[in-house]
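Colleague: Turn this into a structure:
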Amino acid sequence: MEKFDAIVIGSGQGGNPLARKMAENGWKTALIEQRQMGGTCINDGCTPTKTMIASARVAYLVAHSEDWGINNQGYTIDMAAVMGRKEEVVLQFRNNTTRALQKAGVSIIYGSAAFSGIKTINVALHDGDIMELTAPNIFINTGAAPFIPDIPGLRDVPYLTSTTLLDMHAAPPELIIMGGSYIALEMAQLYRRLGSNVTIIERSPRLMSKEDPDVAAVLKNMMEAEDIQVITSADIEKVMIVDGHLHVEVKTGSTSLTITGSHILVATGRQPQTATLQAEKTNVTLDAKGYIQVDEQLETSCPGIYALGDVKPGPAFTHISYNDHLLIYKNLFEKAELTVRTRQLPYCMFTDPQLGRIGLSESQARLEGYPIKVARIGMDRVARAIETGETQGFMKAIVHEHTGQILGVSIIGTAGGEIMSILQMAMLGGITATQIRDMIFAHPLYAESLNNLFMSLEK
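Modeller: Predicted structure coming up:
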């Protein structure tokens, strides 16, 4: 059995920098990865999708160039080139990650890890051998995988996930998407712009059911404006293949529908990758859904074993996983005593335009009894948006009525995530709505309309 100071299971956006920093601080560190270096973000998530979304946006702009006074003589989409560009960027990021870990002296082990006892691990190597490891400090960063619901017939058809869809070198002619949240909406718009006919089927009464109703309404309008069919309050009762085509039987209220298509994408959530870890052998507790239970400092029920990223409960975002590693690293090496309790939780959905979100939604703030005022301005009143011809969406901020502190932000619009980030820093720094209202911003940035956003509180 080989002994290490630290073992990281999973090469995600938390595990990689943590492994590197521990090795640079003199800890003998092993990193176990069963697939490809970089985890979901680099290989199946953020990097490939945002690279392809950039190509799809160019296609959209070319198709609508006459709106800007540019007469276009026609265009074609070269999916091989789109995919080639995506794969080149993924490989670049993956190789950069590998080189940084190797330079730091991390022992990279490719195989599947399972606990064999208290802080002991067996790794089934790709060459068929078994390697045994142990360490006083172990960090689980195995992430999550697409959740496949138990719908009659679904497992009998060649369904797609957010992973396998990105491996297709042709846009599906008719793409049916199960789900109406982040992944579903990004993929719907992306593949519609690359030539697919797209239908979204969502079980809840509205898309993005955790967002405010006005946010959900704009997102639905965005989808439908690009000829994406949206069906909400819909229960999928059966999936089958008839004469070579997918048939999805849907019930909405008292109405039954049959949706046909060439491909179906399952985007109904994700589940933690803990099934093969045998966590019980090292006294690590899982919840009913398989997520690893952690305390406020991300330590599990077995002292010295921590969980980072999507394998634990909470927001499943890459930047949260990265922040997890910072928290653990600073607590271990700098005695910082950080916790997850007070950290900010921003996120951005990369539809076009974007949705940037942080803090309390309007619905949450009212439910929790905060005395609030709501600042709101349509993007059609933002000078920069009017000039660029992209006026979909709005800016909204939730402001404490008595202190002027910003409690939450929703920005749907071009550069929505960037605008949200400005207000995120204001929230962290305690800058009030009044201060931002009177602040000087360069003209004519999108950010300049934060003046007008907070002026709306005076009306």
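Colleague: going forward, measure contacts between C-alpha atoms and count neighbours the same way
Modeller: Fine.
Colleague: which residue ranges form the strands in the stretch 351-459 of the chain?
Modeller: Taking DSSP state E, counting those that start in this stretch as the test, the strands found in the stretch 351-459 of the chain are 354-359, 372-378, 394-400, 406-413.
Colleague: what packs against the third one?
Modeller: The reference is to strand 394-400. If you count contacts as 3 or more Cα pairs under 8 Å, 6 or more residues apart in numbering; DSSP states H and E, strand 394-400 packs onto strand 372-378, strand 406-413.
Colleague: want to put them side by side, so please do this one too:
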Amino acid sequence: MAENFDVIIVGGGPGGYVAAIRAAQLGFKTAVVEKKHLGGICLNWGCIPTKALLRSAEIYHYMQHPGDYGLSVTGASFDIKKIVERSRGVSKRLNGGVAFLMKKNKVTVIDGVAKLTGATSVTVTKDGAKVGDYAAKHVILATGARPRALPGLEPDGKLVWTYFEAMVPEFTPKSLLVVGSGAIGIEFASFYRTLGVDVTVVEVMSQILPVEDEEIAAHVKKRLEKQGMKIITSAKVLGLKKAADSVTATIEDAKGVKSELTVDRVISAVGVVGNIEDLGLEALGVTTEKGCIKIDGFGRTNVPGLYAIGDVAGPPMLAHKAEHEGVICVEAIAGKHPHPMKKEQIPGCTYCNPQVASVGLTEKKAKEAGYEVKVGRFPFTGNGKAIALGEDQGLVKTIFDAKTGQLLGAHMVGAEVTELIQGFVVAMGLETTEEELMHTVFPHPTLSEMMHEAVLDAYGRAIHI
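Modeller: The predicted structure follows:
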């Protein structure tokens, strides 16, 4: 006989475990089915461990430029094995923290792989053996996503890496080709370049970081190239020819001209695809779209009692989107009448050097949507704190509706902008106008003053430039 719950969540990643905690807080008898690691890809193989790697690279970068700060360092070097060990240790610590939170909130954790036997029932197996049958009033799918594999560029774990292998290298390659320049590709390109690797990035679109504002992306490209990175846009990798310990890529540019590049290793960073297979969706008639489960603003699928959240429910495939989606879904189930997900207010962050952060519409998208816009810009060179930090290269850009003063978008590149962006996210959520932002007092000396100046500049009132 099936064990019964109020809510069963399939997947213990950021969306799944947060949904489970919120469900438990609301009094639901809750279970999470997880086949491998609580915390999911983000905590174990994505967001958190990559930031640990990038932090090591950042410290090494400063060690290489001590004279900029009146310091001297001799014999600066790194140990890739210890860098990886630190990164894995950070993940392990947080993985244990999620397990503690499950226990604290009395959430039942079921170890295994779930398959739907009905809209509100699952069978769980582990290594081919049946663990048990479970039923619930509501089942939430939070199975996440995995790296996309393109024909001819299939990862093999040795010569062609995904982010899994790129995160735990046994050695530092001398040369590296990164295919794809989204957040994942650029972060790894930045990490390895800082460690001295000869890095080439190939992007099929006309700009790197394709979802970002063109002006910001151009700034990032210039900075990365100055660091010695080679970036080829409007190009594609047609195929890979593998040798014993190297790979030769055939690259075609926008004009159809082909060239070859031989490197030690290749990172395939051409996006991710939702984990929708082997869940039993077809038998239930669950609607999918572009490899993801189609949902409404509250996580509901077209099948009553069945929900989906996070990466498996479509872009933007970000951990914080998954977490918020999980809370919205559970609160809707509980009749709390939450606001539906507003994807335009989900910030995006890329932790390369320089950092990139944004929320809302780019200048191009705003104009395409029919807005008459006012655009403000403020450079890091005009900010005292940035100069004191030795980080005077960067830009803050704001986009307003000229007719209403609505903040349509904010885009940043430079030191610590991933921490600054939330100020604009809050402003957008509160439907703040340019007038209210202008009359907000920002502390001095801080990087956040540039946010204020960028707003002022949109209306011809910037003070410090």
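Colleague: ok, back up a step: what's the closest of the helices and strands packed on strand 394-400 of structure 1 to L423 of structure 1?
Modeller: Of all these, it is strand 406-413 that lies closest to L423 of structure 1, at 7.4 Å by Cα to Cα.
Colleague: follow-up on the earlier one: would TSV of the strands of the stretch 351-459 of structure 1 with mean neighbour count and distance to R57 of structure 1 be doable?
Modeller: Listed next are those as TSV, based on neighbours: other Cα atoms under 10 Å; distance: least, Cα to Cα, whole Å:
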stretch	mean neighbour count	distance to R57 of structure 1
strand 354-359	23	12
strand 372-378	19	22
strand 394-400	25	20
strand 406-413	26	14
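Colleague: Including distance to Y347 of structure 1, could the ones you listed go into JSON lines?
Modeller: As requested, the strands of the stretch 351-459 of structure 1 are arranged in JSON lines below (distance: least, Cα to Cα, whole Å):
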{"stretch": "strand 354-359", "distance to Y347 of structure 1": "5"}
{"stretch": "strand 372-378", "distance to Y347 of structure 1": "19"}
{"stretch": "strand 394-400", "distance to Y347 of structure 1": "15"}
{"stretch": "strand 406-413", "distance to Y347 of structure 1": "10"}
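Colleague: which residues sit in contact with the residue nearest the centre of structure 1?
Modeller: For structure 1, the residue sitting closest to the mean C-alpha position, by Cα atoms, centre = their mean, is F317 at 4.8 Å. Going by Cα atoms under 8 Å, 6 or more residues apart in numbering, F317 of structure 1 touches 309-310, 347.
Colleague: sec struct for the residue nearest to E3 of structure 2 when sequence neighbours are not counted, please.
Modeller: Residue nearest to E3 of structure 2 in three dimensions, not counting chain neighbours: Y134, with 4.7 Å by Cα to Cα, 6 or more residues apart in numbering. Following DSSP: H, G, I helix; E, B strand; the rest coil, the label given to Y134 of structure 2 is strand.
Colleague: Y134 of structure 2 and G12 of structure 2: what is the separation?
Modeller: 16 Å (Cα to Cα, to the nearest Å).
Colleague: do N95 of structure 2 as well
Modeller: Distance from N95 of structure 2 to G12 of structure 2, by Cα to Cα: 11 Å.
Colleague: more neighbours, these two?
Modeller: G12 (31 against 17; other Cα atoms under 10 Å).
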